[in-house]
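Colleague: Predicted structure and sequence below. I'll ask about it afterward.
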Amino acid sequence: MAQSNLKVAVQKFGNFLSSMVMPNISAFIAWGLITALFIPTGFFPNESLAIMVDPMVKYLLPLLIGYTGGKLVHDQRGAVVGAIATMGVIAGAEIPMFLGAMVIGPLGGYVIKKFDQMIEGRVRAGFEMLVNNFSAGILGAFIAILAFKGVGPAVDVFTGWLVAGVDWLIGTGLLPLTSILIEPAKVLFLNNAINHGVLSPIGVEQVKETGQSILFLLEANPGPGIGVLLAYMFFGKGNAKKSAPGAGIIHFFGGIHEIYFPYILMRPMLIIAVILGGMSGVFTLVLLGGGLFAPSSPGSIIAITAVTPHHASAYIANFAGVLVAAAVSFIVSAFIMKTGKQGEEDIEEAAKKMQEMKGKKSSVSNVIEGGQAAMPDNVSKIYFACDAGMGSSAMGASLLRKKVKETGMDIAVTNTAISNLPADAEIVITQEELTPRARQKVPNAFHVSVDNFLSSPEYDKLISALQFPANSELHEIVEDAEDNVPDIQDEEMAHDDDLLRPENIFLNKEFADKDEAIRFAGRVLVDAGYVEESYIEAMIERDNITSTYMGNDVAIPHGTEEAKKAVIKSGFTVIQVPNGVDFDGQKVRLIFGIAGKDGTHLEILSGIAVTCSDMDNIEKLAAAESVQTIMDIIGKK
């Protein structure tokens, strides 16, 4: 138990550190680009523009990390205090303070958070702005002084020890052994903390002395990951084999290493493949004198090429390091996959494991829930949000984007960090563990909680809700049914002509109240041989639990889950009430009494949803003067 708790704590810690870095990757890219172009050995040497390089690495990048760390803890006030405190570690050390910013930024956010909690409700009206500004300024200044005197020098000394350790590893030829730690650390989501918190500051110091550093390639090398994905392309099965090519492109050219983690989790022995691949790549780099003159952010072959020193030997060394790592990883992965059993559909289960590794729980099914808001009309944008806004949320966004495009809906789908969600966000998708944070950030949005960004079938409910926004009650019923009945193929339904018979369609009915209307619908189902007598009271009970009014003047009374045993066969009735009957304050002109056997409940509801989502159809049905007209509009299926 203690080991399990320690593992979860390490994973959450790594994920938090990563969340400080990932939203600022664009700043690292900008620094790398300016470095690649304008330093004396760059593509276009420019002495005046190159002046920006040192201030960016010394001030801009640590300040952004500290700002983001504070914001993660206490939103904007935490961000400001975190940035002030970070200035203390910057001034108190001689090296880039990425690691110091990761420490002091969240600490600043935590201190101001505790202060705000302490004075909550105690500030006199009219003094709020004064107290807020002075408290943040005073506490920020105090923490900055503490950082200047203590944290900065301490991190400086610690980094010095690390530099000495790295020099020793290089001198003894043991640097490849770092892959034993680095490659598993990726799966534990400590890669960004190691790369930008430890390796990058040391690498920057080495660049000042030698013009390049191999440390920038220890974590960023895409070779080990692409080797695993290539093995799945040739020797994988099922969805894993089909998805590996796309994942390989995203990983190798996009630099998102997180995308290959589920493939390793499917076959944990593959961690050996990436370790050996990483060690082989580092050995090759040491042997040939490889290295970069700035961090490769993200870790893609394109970024590596951009920050490789501009001479042939450097390109040969770095590309050889990537290719050797990929080859060794591929060979070992292929051996492991060919000598062991392999499931057909393991990728989604592995993706769930990945979310659990990030400290997020998993559940049997995804949940669509409105939180403080209902499904908005005319949705223009959907946000996928996670801690960092990259990796898993980027994958989920790409999957849903494809589904939205297939429906022809004009809705943009993008991914972002929770801290960067805009105030006017309409729909936000997050993992269940993160939904409370997302709701706190944008309480007026419609929130969708999922347990796995990669499980594409999970998005069908949202697509359906977007296509038929008025039918929120229907979606709830469909979800209930999906959790408890097997799938039914359309072909099976097409042969059942008994679902809706002419004698079960009633025109021009009048009812005193909804109970009378529901009992009438239930009696029709009993008389038609669809259900047993007890089903009628179950329909009343179901409506009392949650109203079966679904919008657009339509109600769909049906039995409770426990009443499924009372269903003899599938069928439904249509009852026209031109003058309407009251369903909990809503006027209902069309009543669909439903009984579903062995999952046909879903197909019936789906057909009704398609028909009744269009108000023109509702008006035609409510005004129909013959049973055949209604039959023609609805169709037997």
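Modeller: Yep, it's here.

Colleague: hey, let's count contacts and neighbours off CA atoms from now on
Modeller: Fine.

Colleague: Return the distance of whatever helix or strand Ile429 lives in from the chain's centre.
Modeller: Using DSSP states H and E, Ile429 sits within strand 427-431. Strand 427-431 sits 8 Å away from the centroid of its parent chain (Cα atoms, centre = their mean, to the nearest Å).

Colleague: what about versus this one:
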Amino acid sequence: MTTASSPASTGSKARVGVQRFGTFLSGMIMPNIPALIAWGIFTAFFIEVGWTPNADLATIVGPFIHYALPLLIAYTGGSMVYNVRGGVVGVIATMGAIAGSDLLVANFNATLPEGESPLGQVHMFIGAMILGPLAAVTMKWLDSLWDGKIRAGFEMLVNMFSAGIWGFVMAVVGFYPIAWLVNGLMQTLGNAVSWLVEMNLLPLTSIIIEPAKVFFLNNAINHGVLTPLGIAEASESGSSILFLLEANPGPGVGLLLAFTFFGLGAARASAPGAAIIQFFGGIHEVYFPYALMKPVLIVALIAGGMTGVTTNMLLGGALRAPAAPGSIIAVLLQTATGAYFAVILSVVLSAAVTFLVAAVILRASRKRDLAAMASTDDAFGAAITQTEAAKGKSSDALRNLRGGAATQADGDGGAATVTEREITNIVFACDAGMGSSAMGASVLRNKIKKAGVEGVTVTNKAIAALDASADLVITQNQLTDRARHQTPDAVHVSVDNFMNSPRYDEVVELVQNQHEKNS
């Protein structure tokens, strides 16, 4: 397989840019989800309205969310840019922002008339996501200025003092402009969400969130806006509906059930397994290709998402902390006390509405799809052809979906995986490097083991963590452009679905042939 590709369109570049930004945000948040879960457990048990109130243990809740969580995010973001050194400087800078925010809030509250409710603390999650990487990248740039120019024996002295002094400078930056900026931004975003709630318009967010998920653009919205706002709300009231806007597994399982009963060919055969993985495993990516096969199905996802949000608004459904992954198990574990009925009903109704709308769409186009399938003997390809005909033009995303190849030679729609490079390290890559890529790696690892091939490792990583050690990289087709940018010298294979792809057999055959040739 070649690694050359045609120039990306402006729209594709924009999509990849948003994906890359969302992935970076996700990379700061996802490793710290265990800390968010721990904070949610403390909140659930020990605050005044918790399951087992305990005034002493409840004192952990405030410092945990105000200091520990933002500083963990800052360290993670800084270390992504410049290893431990970047993480340390990022933490110092974020501490300045936390202190600056507290001073701004205190000064504002001092001006309030007696009896008026004071402004609560602003938790510096967005500030950490700004300052962690910013402090690290500037520290990296400064180090490059005197790299190789330090007299022998003084390296440690220069390294320690330069990081300390620059950390001090960035803390001052955090204390003044960043704290002011983030406080204002959180106030604006909070007011916008409050207005949507008061006007009963919060369900309209599904019009943005559901299509964004299908095109892997949801991380920027979820981790950049919803999670910080949800945590701020949960710190005051103990829970937030915002954690459910993106994590609700109902729309996805509803779509997959519609394919189970009304789909055709390979899509119908694979849908039941995908539904189990999506609903209980929380890997939402498995339903994205089904929606991309027939983009009008996004309407069904939006309808289901809006139904779920409306149900939670009317009945008080909310979570104590983010549910990650978006599994029904994780959702139920994070459900606020007294909100189980609302949350469960919201999942059921959103799944039912998505199922009904998707079923109508699939039934309405069934005859055309059957005719196309009969002529091509390819249900996925037939659906893509039908979609392109309905759009009146071809689509890069759909063309990639058809062939399942990361690259195409002379527009022939895909080619077998062929390379002169010896394949010893295969990497599955996705946004966070956890859910769907871990599943795909497990599937291929078992196939390679059954084939009796030794000396080939199969791992999973976040796209941002890809490096030159990867010989062959496997991604979902919507993410291949970014993976190729990270590792241009590797062989790239794109698949429709990590759960089950015919491309896996090609890869197994490739490494098996190489192994036999070298033995």
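Modeller: Structure's in. What do you need? Everything numeric here is computed off the predicted structure, so don't read it as measured data.

Colleague: on that earlier part again, from the contact counts, what lies against the strand holding Ile429 of structure 1?
Modeller: Packing partners of strand 427-431 of structure 1 (3 or more Cα pairs under 8 Å, 6 or more residues apart in numbering; DSSP states H and E): strand 381-386, helix 435-441, strand 446-450.

Colleague: can you redo these as a markdown table with mean neighbour count and distance to Met631 of structure 1?
Modeller: Shown next, in a markdown table, are these (neighbours: other Cα atoms under 10 Å; distance: least, Cα to Cα, whole Å):
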| stretch | mean neighbour count | distance to Met631 of structure 1 |
| --- | --- | --- |
| strand 381-386 | 23 | 38 |
| helix 435-441 | 18 | 44 |
| strand 446-450 | 23 | 36 |
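
Colleague: what's the neighbour count on Leu103 of structure 2?
Modeller: Number of residues near Leu103 of structure 2 (other Cα atoms under 10 Å) recorded here: 16.

Colleague: helix or strand right after the helix or strand containing it?
Modeller: For Leu103 of structure 2, the element it lies in under DSSP H and E is helix 69-110. Of the helices and strands lying after helix 69-110 of structure 2 in sequence (DSSP H and E), the nearest is helix 125-145.

Colleague: Can you spell out the matching residue range in structure 1 for stretch 249-269 of structure 2?
Modeller: Aligned using TM-score structural alignment, stretch 249-269 of structure 2 spans residues 222-242 in structure 1.

Colleague: and Lys352 of structure 1, which of the helices and strands packed on strand 427-431 of structure 1 is closest to it?
Modeller: strand 446-450 (10.4 Å; Cα to Cα).

Colleague: Val274 of structure 1 matches what in structure 2?
Modeller: Residue correspondence, TM-score structural alignment: Val274 of structure 1 in this structure matches Leu301 in structure 2.

Colleague: hmm, I was thinking of Ile316 of structure 1
Modeller: Per TM-score structural alignment, Ile316 of structure 1 is aligned with Phe341.

Colleague: Likewise for Ala30 of structure 1?
Modeller: That one, Ala30 of structure 1, aligns with Ala38 by TM-score structural alignment.

Colleague: Can you tell me the element its match falls in?
Modeller: helix 33-46.

Colleague: Same check on Glu509 of structure 2?
Modeller: Glu509 of structure 2 belongs to helix 502-518, assigned by DSSP H and E.

Colleague: And for Thr416 of structure 1?
Modeller: Going by DSSP H and E, Thr416 of structure 1 is in strand 412-417.

Colleague: How about the contacts made by Ala244 of structure 1?
Modeller: Neighbouring residues of Ala244 of structure 1 by Cα atoms under 8 Å, 6 or more residues apart in numbering: 229-230, 232-233.

Colleague: So which of those residues sit within strands?
Modeller: Among these, no member falls in strands (criterion: DSSP state E).

Colleague: still contacting in structure 2, which of the residues you listed?
Modeller: Contacts conserved in structure 2 for those, counting by both residues aligned by TM-score structural alignment, their matches' Cα atoms under 8 Å: 229-230, 232-233.

Colleague: hmm, back to that, pipe the helices and strands packed on strand 427-431 of structure 1 into a markdown table and attach distance to Ala481 of structure 1 per row.
Modeller: Output for those, formatted as a markdown table (distance: least, Cα to Cα, whole Å):
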| stretch | distance to Ala481 of structure 1 |
| --- | --- |
| strand 381-386 | 26 |
| helix 435-441 | 24 |
| strand 446-450 | 18 |
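
Colleague: for structure 1, what's the longest strand?
Modeller: strand 571-583.

Colleague: Can you check which part of structure 2 the following helix or strand past that strand sits on?
Modeller: Downstream of strand 571-583 of structure 1, the next assigned helix or strand under DSSP H and E is strand 586-595. Counting by TM-score structural alignment, strand 586-595 of structure 1 pairs with no residue of structure 2.
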